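Student: Below is the structure, and that's it, no one-letter string:
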């Protein structure tokens, strides 16, 4: 199931903007990780998935 969703996403939605959003979200989460963790009570992985 997950493989099929990924395949459909790559076929119709995968572009340079999607790649940049993933990279920037990951970089922001890593850089501000400790600060975000002290302010928010949810897990950083959950926050990354929500973004």
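Tutor: Thanks, I have it. Because the structure is predicted, anything quoted here is derived from the model rather than measured.
Student: switch to C-alpha atoms for all contacts and neighbour counts from now on
Tutor: OK.
Student: all helices for the protein, in order.
Tutor: 2-12, 16-31, 33-39, 44-50 (DSSP state H).
Student: Export those helices as JSON lines, with columns for mean neighbour count.
Tutor: Output for those, formatted as JSON lines (neighbours: other C-alpha atoms under 10 Å):
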{"stretch": "helix 2-12", "mean neighbour count": "10"}
{"stretch": "helix 16-31", "mean neighbour count": "12"}
{"stretch": "helix 33-39", "mean neighbour count": "12"}
{"stretch": "helix 44-50", "mean neighbour count": "11"}
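Student: here comes the other one, which I'd like you to weigh against the first:
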């Protein structure tokens, strides 16, 4: 996000999903943070994947 300014709203979530890794299905957690500024523009602030 360019010219985003301060974020007035933040949302964080960590849903799980199955992905194929090395020929087998594994549970993966997708950690995601989204910010919304005063103009209503949204952007992904962080994204990380981890296996259990």
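Tutor: Nice, I can see it. What you see is a predicted model, and the numbers here were worked out from it, not measured in a lab.
Student: For the two chains, what TM-score is obtained?
Tutor: Here the superposed chains carry a TM-score of 0.24, computed using TM-score structural alignment, normalised by the length of structure 1; 24 aligned residues with a C-alpha RMSD of 3.1 Å.
Student: For the nearest residue to residue 12 of structure 2 once chain neighbours are set aside, the count of nearby residues, please.
Tutor: The shortest distance from residue 12 of structure 2 to any non-neighbouring residue, by C-alpha to C-alpha, 6 or more residues apart in numbering, is to residue 33 (4.4 Å). By the measure other C-alpha atoms under 10 Å, the count of residues near residue 33 of structure 2 is 16.
Student: Residue 36 of structure 2 now?
Tutor: 19.
Student: Pull out the buried residues from the lengthiest strand in structure 2.
Tutor: The single longest strand within structure 2, with elements called by DSSP state E, is strand 24-37. Neighbour-count burial for strand 24-37 of structure 2, with 16 or more other C-alpha atoms under 10 Å as criterion, is recorded at 28-30, 32-37.
Student: Which SSE is immediately downstream of it?
Tutor: Heading C-terminal from strand 24-37 of structure 2, the first helix or strand you meet, by DSSP states H and E, is strand 42-51.
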